[in-house]
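Enquirer: Predicted model and sequence below, questions to follow.
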Amino acid sequence: MDEKGLKEKFAKLFDDPNRETFKIALNNLTGEYDDLEFKEQEIDEHILAKHILGIANTSGGVICLGIKEGDNGLTPIGLDDSSDSTDLKKKLSRYLPYNLDYEVHPIDFDDKELWGDIRNKSFKIITIEYTPENIPFLPMKDSRDYKKTDIFCRKNSSTTRCEYDDLQNILNKRISATQKYLNIDHELNELEILMKRTSPQHTLFYTINNPNFLKIISQFKEKKIKRIEKGLGIDGFDEN
């Protein structure tokens, strides 16, 4: 499968973690990537938090618990002792910043034949959002493996401490994202002015005194909406 096809399968798992998307992804994924991590069992929360931080600082992604990675590919062994997802998030919260956006999704399979070798097995999927306007994320407390001043990222399918170039890359992404949001704020402020100029009270005035100006303002408003749509990556806008 080409990289695009692989990303599509991975995206479905990220957007909607459930038994179907998990099985599809498992059949198409071959190993770890910068935005994808596999662990055989639940690991110490401070180590799991480190991987979440690294993925959040790099591009967002998914951590799959209950998957063994070996020379022959991925083996879904399931979790021997699956803790409550809420309890796991509570433990992770001691190490993760409050504005780091992630979720823990339990994936449990029953004994139906259609599940094949993942019947009666349990897994956890941790989805980590990418919010470049908030990076870098740092640990909230020290652990026996790192300090709260450490910054982690993903390189070569591994979580590692950032070096100078890695940190510069993270900061540049944050600056770029912040500038984008600032520009959008500016565009929305200008749209608000145009919307007021095409309000009913203004429309009546322009229709009587200067209909051509009203037409121009309306065209400006339509172009501004399209510009904002493009900047936000959305398909359409409904004024109503």
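Expert: Right, received. Where do you want to start?

Enquirer: C-alpha from now on. contacts and neighbour counts both.
Expert: OK.

Enquirer: do you know how far the residue most central in space within the chain is from V104?
Expert: Centroid-nearest residue in the chain: E129, 2.3 Å away (criterion: CA atoms, centre = their mean). In this structure, E129 and V104 are 12 Å apart, going by CA to CA, to the nearest Å.

Enquirer: Just give the number of residues close to the closest residue to the residue nearest to the centre of the chain other than its chain neighbours.
Expert: In space, and not counting its chain neighbours, E129 is closest to G60: 4.9 Å by CA to CA, 6 or more residues apart in numbering. Look at G60: counted by other CA atoms under 10 Å, it has 23 neighbours.

Enquirer: which ones are touching G60?
Expert: D35, T127, I128, E129, Y130, T131 (CA atoms under 8 Å, 6 or more residues apart in numbering).

Enquirer: so the third one makes contact with A49?
Expert: Meaning I128. No: counting by CA atoms under 8 Å, A49 is not a contact partner of I128; they are 11.0 Å apart.

Enquirer: which of those two has more neighbours?
Expert: I128 (24 against 21).

Enquirer: Return the residues in contact with the closest residue to the more buried one other than its chain neighbours.
Expert: Take I128 and drop its neighbours on the chain: the residue closest to it by CA to CA, 6+ apart is Y102, 4.4 Å away. The contact partners of Y102, by CA under 8 Å, 6+ apart, come to I126, T127, I128, E129.

Enquirer: this is the comparison structure:
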Amino acid sequence: MIYEYVYPKSLLHFIKNPSHESLKDLLLHNTGETDFLDFKTKWTEFSKMAKHVLAIANSGGGCIIVGVSQNDEGAIALTGLNEDDFLDKADIDNKLANLLPKYLKYRTEDFHYNKDQLAFSNKRFQVLIIEYDPKYVPYTSVVQRNELRYGAIYVRQGTKSLEATNDKLVEIILRKVQSGGSGVNEYTLKEHLDQLKELYEEMASQKDTEYGQFIAELIERKKERIRQLLDVLPEN
């Protein structure tokens, strides 16, 4: 995956090489929450977690570290997770699966330090590592639940995950183009056809609404992309 926008270097190193040592280095030399990094004292309501995942994925990738708190001045505390708050990876995946687009990739890593690790002694952390893929951004919310608004595009703005402004949407698209993620030949034929199939399925579930008209427009554009890929002229 592409993480060229992620900073600081300690975060980039951790994402590429998640280990006890790289997490320790990140937490000891961090610059606080950023567009690519979020801290949670413990797992919160999962629609809130999904909102942060969407925002980080749209902003360039990064991670959410659970077991760390940050105060208003930016200082962090390595609180760790107790046994009851340390969730099974499969449980995390199950709770997030229906809240996120299926093309958004993420994974959970577990970290448990032994008694010889000083400030980390006998503490547990869990980290959601979130990928950035220019082919699929911007990711939109697929459900309407609590803080999640269906169809909304979330981005990171410092320590917060907010709905994207027009300027932020332009930034996302420019980043996508610069990464080479918007080219016609970037997808395989099968990926194009799978996407077209999904659009038709989405269209079938819609009535005569503005959103349904939007999906219909996307179907026509996707069909044109496939014609271009196959060098097939449309029928007159």
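Expert: Noted; the coordinates are in hand. All of these numbers come straight from a predicted model, not from anything done at the bench.

Enquirer: Provide the TM-score value for the superposition.
Expert: After superposition, the two chains reach a TM-score (TM-score structural alignment, normalised by the length of the second structure) of 0.70; 179 aligned residues with a CA RMSD of 2.2 Å.

Enquirer: The first structure: which residue goes with A119 of the second structure?
Expert: When the first structure is aligned by TM-score structural alignment, A119 of the second structure is paired with D117.

Enquirer: my guess is I215 of the second structure meets K197, correct?
Expert: No: contact criterion CA under 8 Å: I215 of the second structure and K197 do not qualify, at 11.8 Å.

Enquirer: how far away is the alignment partner in the second structure of L100 of the first structure from L169 of the second structure?
Expert: Per TM-score structural alignment, the equivalent position to L100 of the first structure in the second structure is L104. For L104 of the second structure, the distance to L169 of the second structure (CA to CA) stands at 18 Å.

Enquirer: again with F214 of the second structure
Expert: 18 Å.

Enquirer: Comparing the two, which residue is more hemmed in?
Expert: Legend: neighbour count by other CA under 10 Å for F214 of the second structure and L169, higher for L169 (17 against 11).

Enquirer: rewinding a little: how much space between the residue nearest to I128 of the first structure and I125 of the first structure?
Expert: From Y102 of the first structure to I125 of the first structure the distance is 10 Å (CA to CA).

Enquirer: what residues do the two have in common as contacts?
Expert: In contact with both Y102 of the first structure and I125: no residue, using CA under 8 Å, 6+ apart.

Enquirer: Go through the contacts of G60 of the first structure and name the one nearest G231 of the first structure.
Expert: T131 (16.1 Å; CA to CA).

Enquirer: Give the equivalent position in the first structure for K160 of the second structure.
Expert: Taking TM-score structural alignment for the superposition, K160 of the second structure sits opposite S158 in the first structure.

Enquirer: Its match contacts L36, doesn't it?
Expert: No: using CA under 8 Å, S158 of the first structure is not in contact with L36, being 9.5 Å away.

Enquirer: Compare the two (neighbour count), which wins?
Expert: More crowded of S158 of the first structure and L36, by other CA under 10 Å: L36, with 22 against 17.

Enquirer: name the element the closest residue in space to the more buried one that isn't next to it in sequence belongs to?
Expert: Residue nearest to L36 of the first structure in three dimensions, not counting chain neighbours: V62, with 5.0 Å by CA to CA, 6+ apart. According to DSSP states H and E, V62 of the first structure maps onto strand 61-65.

Enquirer: Now stretch 212-224 of the first structure: buried residues?
Expert: Residues of stretch 212-224 of the first structure classed as buried: L214, S218, K221, K224 (neighbour count, 16 or more other CA atoms under 10 Å).

Enquirer: Likewise for stretch 118-138 of the second structure?
Expert: Per 16+ other CA under 10 Å, stretch 118-138 of the second structure contains these buried residues: 120, 123-138.

Enquirer: Name the single longest helix found in the second structure.
Expert: In terms of residue count, the longest helix belonging to the second structure (DSSP state H) is helix 210-230.
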